[in-house]
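What follows is a predicted structure for the sequence shown.
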Amino acid sequence: MSRIIKIPYGKHSSQFGVLRIPDSKEPSRIIVLIHGGFWQSKYDLEENNPIAEDLTSRGYATWNIEYRRVGEEGGGWTGTFNDVIDAINYLSKLNKAYNLDLAKIDIIGHSAGGHLALWAVSRTSPVHSELNFNKLNVPIKKVLSLAGVTDLNNMWEYHEERGMKSVVAALMGGSPKEVGERYKVASPIELLPMSTHHVLVHGELDQHVPVELSKDYYLKAIEKGCYVNLVVLPNVEHFKIIDPSSIAWESVIDIVLDKEKPS
């Protein structure tokens, strides 16, 4: 039987994580989960409950984190970003009490969570200190971006071309033309190269985050000499990739087990 514990890492009601721990005497390998929902407060970490349960059943501890989102006090620029850093760093306060192996931390982020996961590990030290970004203090072994928003500029343009209200602008506090400097320090494709091994997994049928974002990021990352893999899944849409009953999820598990096969 696994244990499930809700633990705050800050004072705001959205600054908490849910830790699931497998029944094991050995230190548990930990996987951080970052949910999507285009950074909006109407979506929360419950999206990741099924994959958290699946991973824990396979012997992994999971730290499913919540964070302040657009629509909440302190959410958006820059609170959302710092909350993710703080939540990951909080593992250093949990490892002894819950027997976690901090030498083997992976991060899985879906959609907007993929953006936040890639952004977080690209920051080994504060950049543009006036933006008050916190520093990531725990080592990350691998990052999995599942249908991740790897390029905020292109995601904004994708919405604009379709006459959609830009959720990217809501996160960033403006368009790329209005707050361009913010996009340069918040968009993963602008922050390459990254030293951490990372894997991009994307379904070809994704209508929410186009697969071209992952493909373009991958090509630039390869040019920059990054340790990066791309796995494109045919006949897979945006949410199937986090469905534990799907073949797509088995592809993600292969990556967790270091069995990924690049496209």
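That came through fine.

C-alpha only now, for contacts and for neighbours.
Noted.

which residues does the spatially closest residue to D243 that is not a sequence neighbour contact?
Spatial nearest neighbour of D243, excluding adjacent residues (CA to CA, 6 or more residues apart in numbering): W249 at 6.1 Å. W249 sits next to 240-243 when contact means CA atoms under 8 Å, 6 or more residues apart in numbering.

alright, now check it against this:
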Amino acid sequence: MRPLLFSIALAALALTGCEAPTETRPPESTSKSEEAPMSLMTWKDLLTRERPSTAHHIRTGPGTSNVIDLWLPDGKGPFPVVIMVHGGCWQKSIADRTLMNFAAEDLRQRGLAVWNIEYRGVDEDGGGYPGTFEDVARATDLLRDYADEYNLKLDRIAAMGHSAGGHLALWLAARPKLPRSSPLWSETPLHLDLVVNSGGLADLEASAPVTQEGCLASIMDVLTGAPSGQRPDVFSDTSPAAMLPFAARQVSVNGEQDRIAPPILGKHYTKKAKAAGSAASFIQVPDTGHVELIAPGSEAFEMEAALLTEELKR
């Protein structure tokens, strides 16, 4: 159980839900009753930019959610790799992997290959538990099968996940902690050296009362599955916070003004990770909301790109 004072602090930050937009884009990062400061980016600011694309698409099965976009730098390589996981409240009606195209292209130009994965959302057939987790795990492990073809370096691998994708990216790093009894267990999960948790919802239990209700609380049962006699704690194999410690270095980057993933979540998760023995750190970026975290040119994204570049090019 979380301490009472922390629970009160989380509840005080909870927002009223926002309507999901009709287009595939994340919800606004402020409530309708509270106008965002002019200095904060909106989704419109990001999505009206010219969206880059890549010519490399890897099909992993039938349907729109079984695909990986590979962004390759110029040259012959070998190229270090960032596994990228999009957010969108675990819901495909809100966002898909193309939201990360701006970030992927920026990292590509810095000499990093980007393995931008798709997965079934909780609003898709087979999504939730265990399907969403199985999708990101399979897409990540497939990197090994394509490393030679695309001259990808696998000696050090980083991941970056935004919002709900931060949760999934950290979960990927935590997979070695899964018990054999879990449907999500695999014998040889890909090892990750660094995870950049970008405005992520890494602690599902702590995040539910803080972020928008439609983003997590209302879909929690689908995302984590129902408890059972064999699995009484649904967070034990779904929430990175319940799977600590694990080997990957973790950096949580939060915007000071983020209303989807307030910085208290990153601080709390980092404190928990350190206490468990993980290498974890927290960065709070001033005058920053949720969107800037994946917007090239912003202070927040420059910090994240530097973390990834330093890890993979050293």
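Looks like it came in fine. Please read all numbers here as calculations on a predicted model, not as lab measurements.

still contacting in structure 2, which of the contacts of W249 of structure 1?
With the contact criterion set to both residues aligned by TM-score structural alignment, their matches' CA atoms under 8 Å, those that also touch in structure 2 are 240-243.

Sitting in strands, which of those residues do you find?
Judged by DSSP state E, strands contain none of those.

and of those residues, the nearest to I88 of structure 1?
I242 (20.7 Å; CA to CA).

any idea what the closest one aligns with in structure 2?
Using TM-score structural alignment, the partner of I242 of structure 1 in structure 2 is I294.

what do we get in structure 2 for D151 of structure 1?
Using TM-score structural alignment, the equivalent of D151 of structure 1 in structure 2 is D203.

Spit out the contact partners of the closest residue to its match other than its chain neighbours.
Nearest residue to D203 of structure 2 in three dimensions, chain neighbours excluded: A241, at 5.0 Å (CA to CA, 6+ apart). By CA under 8 Å, 6+ apart, the contact list for A241 of structure 2 reads 202-204, 269, 272-273.

Counting neighbours, which of those residues comes out on top?
A202 (31 neighbours; other CA atoms under 10 Å).

Now do the same contact list for that residue.
The contact partners of A202 of structure 2, by CA under 8 Å, 6+ apart, come to 164, 166-168, 170, 239-241, 265-266, 269.

same thing with A247 of structure 2?
Counting by CA under 8 Å, 6+ apart, A247 of structure 2 has contacts 173-174, 193, 278-279.

could you dump these to TSV with distance to A248 of structure 2, secondary structure and neighbour count?
TSV is the format used below for the contacts of A247 of structure 2 (distance: CA to CA, whole Å; DSSP: H, G, I helix; E, B strand; the rest coil; neighbours: other CA atoms under 10 Å):
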residue	distance to A248 of structure 2	secondary structure	neighbour count
A173	6	helix	26
A174	8	helix	25
D193	5	coil	17
S278	8	coil	18
A279	7	coil	17
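
Please tabulate these in a markdown table, including the columns distance to V67 of structure 2.
Listed next are the contacts of A247 of structure 2 as a markdown table, based on distance: CA to CA, whole Å:
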| residue | distance to V67 of structure 2 |
| --- | --- |
| A173 | 21 |
| A174 | 23 |
| D193 | 24 |
| S278 | 32 |
| A279 | 32 |
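
re earlier: farthest-apart pair in the contacts of A241 of structure 2, please.
Greatest spatial distance in the contacts of A241 of structure 2: L204 and A273, 14.1 Å, computed using CA to CA.

Look up how far G59 of structure 1 lies from whichever residue in structure 1 pairs up with E105 of structure 2.
Applying TM-score structural alignment, one finds that E105 of structure 2 aligns to E53 in structure 1. Using CA to CA, to the nearest Å, E53 of structure 1 is found at 10 Å from G59 of structure 1.

Tell me how many other residues surround the match of E105 of structure 2.
E53 of structure 1: 19 neighbours (other CA under 10 Å).

And A55 of structure 2, by the same measure?
When counting by other CA under 10 Å, one arrives at 9 neighbours for A55 of structure 2.

residue in structure 1 matching it?
Under TM-score structural alignment, A55 of structure 2 pairs with I4 in structure 1.

Correct me if wrong: its match contacts V18.
Yes - using CA atoms under 8 Å, I4 of structure 1 makes contact with V18 at a distance of 6.8 Å.
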